[in-house]
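> Structural data only, the sequence is not supplied:
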């Protein structure tokens, strides 16, 4: 490779899908929640998830055929479980997946799911390399690994880089759980929101947080303040498997979350989406718990279905349908989508959830195809 490369500053002009860039010892760290919101919670799970750059990508125009990206990844390992493969960096040229690479080394955060403890083993920055790219001017996107916190250290190319021009695409702002975050998808452009965004030709801002779709007021305020032409919120599974609230609190919390979004986006198309089919929590409440039998991580529901007031997916879907129907009487731009229309009981028989909770890449594609065919993405005026 030619090492006489140009270095380009990494900033908001080149980084898309992030809410904020934090300056660090090594470079910049993309965040999907702003600093003021992060300061309002001490939840380590959410802190980890929002700094994992699902949907975050570098976007620029260049004639470069050689690209080097220095990064400091933080990889997650689970005590007692097999090591996870390194995350992938997806490089797109003019919208087409052209190359993939991973970043060896970096930090390792080891989490004990049984106790909730976490231990960080520090590492060093490393380089992701892409070579022999097509000649000529082109739009390049590098999507960052959706499950690896990634500090961006330096970008080097063998031709100048400039920000991509405005393509006039609508901004789709989405919030959801680990399934929206990307769960078991093979790569960052294989998550269902990324696939649906590509199908719908929209700019994705993905606020899908593993374990973090909990109707937090600071998340609603973040969405209120971000630019958006389309907004969707996927509600249900984390409220059940965290056993966070009871039925009495659920309805007012949903109304409050939607009210806050509407404070900043009174007329923007807003779609409320309930959970996809998940047998362990359809009628059994949380908390959910990890299961390490057979050397694999799986999940089970541990709640008591007879305990009054507990949340289940069946209850939440019925409540969300009722809430959105009431609100839609005065909010014509509000819609509801039953998550089982994206992935239902019949789909589970063909594409079971490998760990009883998260879909695999094939199921992400199935969900994306169905979501992209929904009027939310297909019938919006230009």
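Looks like it arrived, so ask away. Values in this document were obtained by computation on a predicted structure and should not be read as measured data.
> switch to C-alpha atoms for all contacts and neighbour counts from now on
Fine.
> Now do the contacts for residue 345.
By CA atoms under 8 Å, 6 or more residues apart in numbering, residue 345 lies in contact with residue 277.
> Could you check how far it is from residue 249?
Counting by CA to CA, to the nearest Å, the separation of residue 345 from residue 249 is 28 Å.
> Residue 306 - how many residues pack around it?
9 (other CA atoms under 10 Å).
> So it lies in a strand, does it not?
No - when classified by DSSP: H, G, I helix; E, B strand; the rest coil, residue 306 is found to be coil rather than part of a strand.
> how about the helices of the stretch 1-150 of the chain, start to end?
Remark: helices assigned in the stretch 1-150 of the chain by DSSP state H, counting those that start in this stretch are 35-38, 44-50.
> Dump those into a markdown table; add distance to residue 23 and mean neighbour count as well.
Below are the helices of the stretch 1-150 of the chain laid out as a markdown table (distance: least, CA to CA, whole Å; neighbours: other CA atoms under 10 Å):
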| stretch | distance to residue 23 | mean neighbour count |
| --- | --- | --- |
| helix 35-38 | 12 | 14 |
| helix 44-50 | 16 | 19 |
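> Next up, a structure to set beside the first:
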């Protein structure tokens, strides 16, 4: 077996690659943001390589990826493990569940954490004996990863993509919460269906209209941009309507400083029954927790919006008004999140924890986004009509 040189060009979807004692750690935020702006929640989330993949060309018949993962575990709750998905010449070729790695165990009641060490994972992949092929190894969307080595029985070389780059920012739903595999999260479903390169800035609990995230988007090369805002602002109870609207305008202004004419889409929240008409903050349901289940609740008072408290219904109206007020920007578009997943969809495919879509709903959302937004001639690709 030949050990490949882990050059940065092998890795797509990461902003930076950090050398560590074990290997290379992909990051989705640059170092200066991690060191100055990121809180502990965002620090955990950005190091989970949602949408990040190794992409290479090889004539090998066997490849082996050695990883060391670190996952967040909640004491008393079972959480699904991450996986590495294999795609060969654009066709899915299996998903490999992880079993090793470290576990950072969090007590949701006290906030205390403990670290349990684990072994390396080796993902061995059989490849067709058909000459050269393009191989993608999609890293787990829900566990931090150190890439220790990539080995194969023939040389590998990077295979940079020439597809348009789609830069997307969103919450845990965009990060991939409750999706089963890394290619099953809705942004990856959409990107693969539409033939674009995903740069995923979806961060669990962290789509809070932060100025530093706007600056990251401003400075990141992209052909298409989307921003999905609302659910985290509501379930953190982080703003009132008076502050939310100008903050969104400021966020868009900053993105436009770096991308003055790039197609830009503002997306409002998908349906989430607990927060449609009830402000946050959100919380883990203690009754479900006592039974070992993870479910979420809204702790605000239903209908309490008179003082500017935010619900998803209020957020949708506010975001639509923001886009209307910026009618002088012909490249800015609005998408109602209910068009991706609405109350009727919640009847058929309910949110398993009352907050995040399950695997089938991720697939539905991704397909709808691709077909309505990312298609050639659509809002983000008008020049390809």
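Now that the structure is in, tell me what you want to look at. It should be emphasised that the depicted structure is a prediction, and the values quoted were computed from it without experimental measurement.
> How alike are these chains, TM-score-wise?
Remark: TM-score between the superposed chains equals 0.95 [TM-score structural alignment, normalised by the length of the first structure]; 375 aligned residues with a CA RMSD of 1.4 Å.
> and the helices of the stretch 1-150 of the first structure as TSV, adding distance to residue 151 of the first structure?
Listed next are those as TSV, based on distance: least, CA to CA, whole Å:
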stretch	distance to residue 151 of the first structure
helix 35-38	16
helix 44-50	13
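> measure stretch 81-94 of the first structure end to end?
38 Å.
> ugh, typo on my part, it should be stretch 263-281 of the second structure
With CA to CA as the measure, what separates the two termini of stretch 263-281 of the second structure is 33 Å.
> The first structure: matching residues for that one?
On the basis of TM-score structural alignment, stretch 263-281 of the second structure is assigned to residues 269-287 in the first structure.
> Residue 264 of the second structure reaches residue 335, doesn't it?
No - with contact defined as CA atoms under 8 Å, residue 264 of the second structure does not count as touching residue 335 (10.7 Å).
> out of those two, which sits in the busier spot?
residue 264 (26 against 22).
> what residues are up against that one?
With contact set as CA under 8 Å, 6+ apart, residue 264 of the second structure has these partners: 224-227, 331-333, 380.
> repeat for residue 281 of the second structure
By CA under 8 Å, 6+ apart, the contact list for residue 281 of the second structure reads 234-237, 298-300.
> would TSV of those with secondary structure, distance to residue 75 of the second structure and neighbour count be doable?
Listed next are the contacts of residue 281 of the second structure as TSV, based on DSSP: H, G, I helix; E, B strand; the rest coil; distance: CA to CA, whole Å; neighbours: other CA atoms under 10 Å:
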residue	secondary structure	distance to residue 75 of the second structure	neighbour count
234	helix	26	27
235	helix	22	26
236	helix	22	16
237	coil	25	18
298	strand	22	22
299	coil	23	18
300	coil	26	21
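> since we're on the alignment partner in the first structure of residue 352 of the second structure, how many residues are nearby?
In the first structure, residue 352 of the second structure lines up with residue 354, judged by TM-score structural alignment. Using other CA under 10 Å, residue 354 of the first structure has 14 other residues around it.
> Then residue 193 of the second structure?
So residue 193 of the second structure, with other CA under 10 Å, has 16 neighbours.
> Looks like it contacts residue 369 (just checking).
No - contact criterion CA under 8 Å: residue 193 of the second structure and residue 369 do not qualify, at 9.6 Å.
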